[in-house]
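Asker: The following comprises the amino acid sequence and a computationally predicted model.
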Amino acid sequence: MEQSFLAWLKGRSSDLPRVAVGIGDDAAILHWPPGAWPPGAWPPGAWPPGAAREGQREGQQLVIATDQVADGVDFLLAEHPLPAIGRKAVLVNLSDMAAMAAEPIAILVTLSLPREGSTQIAAGIYDGILAVAKEYGLAIAGGDITIYDGPVAVSVTILGAVPSGGGWLRSGAREGDAIVVTGAVGGSILGRHLEPEPRVRQARRIAESVDVHAAIDISDGLSLDLDRLCAASGVGAEMDLEAIPIHADAVKLASRDSASPLEHAWGDGEDFELILAVAPQSVAALLKQDFGVPLTQIGTFTGRTGLWARRGGHLERMSPRGFIHGRR
C-alpha cells in the first residue's frame, strides 16, 4: 500500500521552487535562503574537510525527514523498555539523514499516548530520546502530545543540512557502478531492530572520500530497498550472493526456523545499513579505508533492470523480499 500511495501522492503534489527533492526519497531537500544559518550554528568539526562552512552558508540545503514508530508494528509496549522505544524513534530518522549524507541538526517529537499512564510513558520514552539527542548533538526544537484511546506512537521529524547539491539520492546509480553495503544484514528482530546504528558519521566521511552516485538505507530489507534504488535510477543489479555480509543474528535466527541465513540477509528488515552506488574507479580505494564499519561490494549495477544473481554461468532473476508497511 505504501509505495502505491506515495506514487499517487507524488503525482498530485505541486512543484514548489524551494523543493529540490520531494516525495520518493529517504528525505526531502529544500533550497534555503542565504544567511539562514546563524554564526556558530555548526560546532567545531561538525563538517569534514572540504564541506561548506560558515563563510559558505549560501551553499547549504535543508534536509527534512519524518518517521513514526507504533506499538504492535515497530515495538511491543508490554515487552520493550520505554527508553528503547524513544531511542529507536530517533535513530531510524538519523538513518534517513545518513542515506542522504546529511548532517543532522534538530528534531521535533510528537507522542500519541493512551490516557492511562500517559505521564509515565512519556517520561520513559523521552529518557531514550534525550540520550540519543545528546549523543548526536541534536536540538529538540518542539513537538506535540496527543492523549487518546489508542496505541502508543512516536513520530519524529528530523532536520539536517548538506552542502548544496551534495545530498545522496536514490536516483543516481549508473550502469557499472559497484553495489556497496555497510555492516552486515539479517536477523535484526533478535534485538538490533530496537537499537539500530545509523551510519551518519560514516556517510559524511564516505561522501568526502569518493564519488557516491546514489544511496538508500536498509529499513525494509536488503533486496527490497536495493530494488527501490534500482527502480529510481532506471538500472538493475547483478548480485554476488556469496559476498553479502550476513550478520551473526541471521545465522542464529536460521537455526530456529526454516529460512537460511542468506534468506534472512536477503529479506529481513530494519538493518538500517546503507546501500551505496559507487563509481567503479573509486570502489577499490573506498574498500581500503577504515570507516569504523566494514564495507563490502556485493554486486554491480547493470543496464538490465531487475535483481539478478549469477548461478552456474548464467543469470537467474531474483525476487525482492522484505517488510512492506500495511501488509500482514
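Answerer: Nice, I can see it.

Asker: CA only for contacts and neighbour counts going forward, please
Answerer: Fine.

Asker: Against A309, how distant is the spatially closest residue to R310 that is not a sequence neighbour?
Answerer: Take R310 and drop its neighbours on the chain: the residue closest to it by CA to CA, 6 or more residues apart in numbering is E316, 6.1 Å away. E316 sits 5 Å away from A309, going by CA to CA, to the nearest Å.

Asker: Those two - which one has more neighbours?
Answerer: In this view E316 and A309 are compared by other CA atoms under 10 Å, and A309 has more residues nearby, 18 against 14.

Asker: From A101, how far off is that one?
Answerer: Between A309 and A101 the distance, using CA to CA, works out to 29 Å.

Asker: just the strands in the chain please.
Answerer: Per DSSP state E, the chain has strands spanning 19-21, 28-31, 60-70, 103-114, 139-148, 153-163, 178-182, 212-217, 236-239, 274-278, 295-302, 306-311, 314-318. These are given in chain order.

Asker: Tell me, how many residues neighbour the closest residue to T300 other than its chain neighbours?
Answerer: Beyond its immediate neighbours in the sequence, the residue positioned closest to T300 (CA to CA, 6+ apart) is A178, lying 4.6 Å away. Neighbouring residues of A178 were enumerated by other CA under 10 Å; the total is 28.

Asker: With L274 instead?
Answerer: Residues contacting L274 under the criterion other CA under 10 Å number 29.

Asker: and the nearest residue to it once chain neighbours are set aside, what is it in contact with?
Answerer: Distance criterion CA to CA, 6+ apart; nearest residue to L274, sequence neighbours excluded, is D217 at 4.4 Å. Residues touching D217, when contacts are defined by CA atoms under 8 Å, 6 or more residues apart in numbering, comprise D26, S95, D96, A98, A99, D225, F272, E273, L274, I275.

Asker: Dump those to CSV, plus distance to Q289.
Answerer: What follows is these, written out as CSV (distance: CA to CA, whole Å):
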residue, distance to Q289
D26, 26
S95, 21
D96, 23
A98, 18
A99, 19
D225, 25
F272, 21
E273, 18
L274, 16
I275, 17
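
Asker: of the residues you listed, closest to F75?
Answerer: The shortest approach to F75 among the contacts of D217 belongs to F272, at 15.7 Å (CA to CA).

Asker: dropping in the other structure now:
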Amino acid sequence: MARLDERQIISIFQKTLANKKFVSEDVEQFRVGRQTIVVKTDTLVSRTDVPPKMSLSDVARKSVVACISDFASKGVMPSYCIISVSLPRQFSRANIVKLARGFRDASREFGFEILGGDTNEARDLVISVAMFGVTQRITHRSGARTGDVIIVTGPFGRTGAGLAVALHQKKADTKFAKTVRHAIYHASPRLRFGVAAARYMTSAMDSSDGLSTTLVEMSTQSKKKFTITKIPMDAQLVQFASANRLDVTDLVFNSGEEYEIVATVPQRHLSRVRQIAKRMQISMIEIGYVQKGAGVFLKDRPVKDRGWTHFRI
C-alpha cells in the first residue's frame, strides 16, 4: 500500500472492474428513463480529516460539505442523502446527539433530505455520505475552450494558513486567525452560485484537493493550456506567510480543502457570471485564461500537481 497513491489504487479498481466508460469527474451520473441521476459519495475519517478542537456538529457538517461542494461545481442541487456512521464503542450518547444535530442542520442549510443510512462499530469515527440529485446536464471538467477566462469563487491559501495556526502554532493577528479558523472549521461551499452560473460555464471543478490539482486536471481533460496571470490570494495571507517564513505560493496552490469552484467562462458570458457573484456576495476572481496547448503555467513557470492525494509518499 505504501508504494501506491490514491490514483494508482483507483486505476487498479477501474481495470479490474473493466470500466472502460469511466471518466474522472466530481460526481457519477446515470439515466433512469428521461432523468439524469447524479450521485456523489465521500468518506470522512476522524483521525485524518478532522482538525483539532472541531465540534462534532461541525464534523457532521464537514462530511456533508465534501459532497455539496462537488454538486456545486457541477451546477446540481442535492435532493437526498444517505449517511453511514461507524462509531468507536466508547462514543457517548451526548456525542451521538451532537452528530445527529449536525446532520440535521446541514440538511436544512443546503436543502436536502436525509433518507437514512447505516451504523457500525469502528476504532475511529468514520462517516460515509452518499448524495443524490436530478438534473438535465452537469458541467464537466473537460469543456474549456480557447479564449475562456479562468475564474475562482474566492481567495486560496486560508485553509493552509488555518492548519498552520491550529497544528503548528504559527503566528497570526487576531482578525486573520479568526478568518482562517473559520475556513477550516466551517467551510462555505458555493452551492447557490454553482447552480445559478452553471449554464455560462464551459468547465468546472471543486477545488478541495488543492488549486494546483484542480487546474492540472481541468487542463488535461480539456486538452488546453491554462495560463495563470493572477494568484488568488489576499494581502493578509502574504503578510502571514512572510511573518512565518512560509511559501505563499505553496499555500495558495497546494493547501486543499478550500471548497471553492474553479471554472472556465467564455468572454461573452463573463458579465453575467460577475452579476451572479455580486448578487450572492461571492468574491469571484479572474485568474487567467485558456489557450491552445497543454499544461498549467503561472506566467512562464509550469504549475505541477502538488495538491492532496491519499497515500502519496
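Answerer: Received the coordinates, thanks. Quantities reported herein were computed from a predicted structural model and do not represent experimental measurements.

Asker: rewinding a little: report the two of the contacts of D217 of structure 1 separated the most.
Answerer: When those are compared pair by pair using CA to CA, the two farthest from each other are A98 and D225, 14.8 Å apart.

Asker: if you count what's nearby, which of these two comes out ahead?
Answerer: When A98 of structure 1 is set against D225 and neighbours are counted by other CA under 10 Å, the residue ahead is A98, at 29 against 25.

Asker: shouldn't that one be in contact with I206?
Answerer: No - in this structure A98 of structure 1 lies outside contact range of I206 using CA atoms under 8 Å: 10.5 Å.

Asker: Show me the common contact partners of the two, please.
Answerer: Residues touching both A98 of structure 1 and I206 (CA under 8 Å, 6+ apart): there are none.

Asker: Would you map the helices across structure 1?
Answerer: Along structure 1, the segments classed as helices by DSSP state H run 2-12, 82-99, 118-136, 200-209, 222-233, 248-254, 261-267, 283-288.

Asker: how distant is the shortest one from the center of its chain?
Answerer: Pointing back at helix 283-288 of structure 1 there. On the basis of CA atoms, centre = their mean, to the nearest Å, helix 283-288 of structure 1 sits 22 Å off its chain's mean C-alpha point.

Asker: do the second one as well
Answerer: Helix 82-99 of structure 1 has its average C-alpha position 10 Å from the chain's average C-alpha position, going by CA atoms, centre = their mean.

Asker: which residues in structure 2 does that helix align to?
Answerer: Helix 82-99 of structure 1 corresponds to residues 56-73 of structure 2 when matched by TM-score structural alignment.

Asker: Mean per-residue distance, the matching stretch versus structure 1.
Answerer: Once superposed with structure 1, the aligned residues differ from stretch 56-73 of structure 2 by a mean of 0.7 Å; criterion: mean CA distance after the TM-score superposition for structure 1.

Asker: Tell me how many other residues crowd the closest residue to K88 of structure 1 other than its chain neighbours.
Answerer: Residue nearest to K88 of structure 1 in three dimensions, not counting chain neighbours: L194, with 5.6 Å by CA to CA, 6+ apart. Counted with other CA under 10 Å, the neighbours of L194 of structure 1 add up to 22.

Asker: L194 of structure 1 is in contact with A84, isn't it?
Answerer: Yes - applying CA under 8 Å as the test, L194 of structure 1 and A84 come out as touching, 6.4 Å apart.

Asker: ok so, going back, quick one, which of the helices of structure 1 is nearest to E58 of structure 1?
Answerer: Closest approach to E58 of structure 1 among these (CA to CA): helix 200-209, 19.2 Å.

Asker: Please tell me how far A237 of structure 1 sits from G150 of structure 1.
Answerer: A237 of structure 1 sits 42 Å away from G150 of structure 1 when distances are taken as CA to CA.

Asker: go on, A265 of structure 1?
Answerer: Where G150 of structure 1 is concerned, A265 of structure 1 sits at a distance of 34 Å (CA to CA).

Asker: what do you get for L315 of structure 1?
Answerer: L315 of structure 1 sits 49 Å away from G150 of structure 1, going by CA to CA.

Asker: P245 of structure 1 too?
Answerer: The span separating P245 of structure 1 from G150 of structure 1 equals 39 Å under the rule CA to CA.

Asker: Same drill for the two, tell me which one is more crowded.
Answerer: Under the neighbour definition other CA under 10 Å, P245 of structure 1 and G150 were set side by side, and P245 has more, 20 against 11.

Asker: and the corresponding residue of structure 2 for that one, what is it in contact with?
Answerer: In structure 2, the residue matched to P245 of structure 1 (TM-score structural alignment) is P232. Contacts for P232 of structure 2 (CA under 8 Å, 6+ apart) come out as V152, G154, P155, F156, V252, I285, I287.

Asker: is it possible to export these to TSV including distance to R272 of structure 2?
Answerer: TSV is the format used below for these (distance: CA to CA, whole Å):
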residue	distance to R272 of structure 2
V152	15
G154	17
P155	20
F156	23
V252	27
I285	14
I287	17
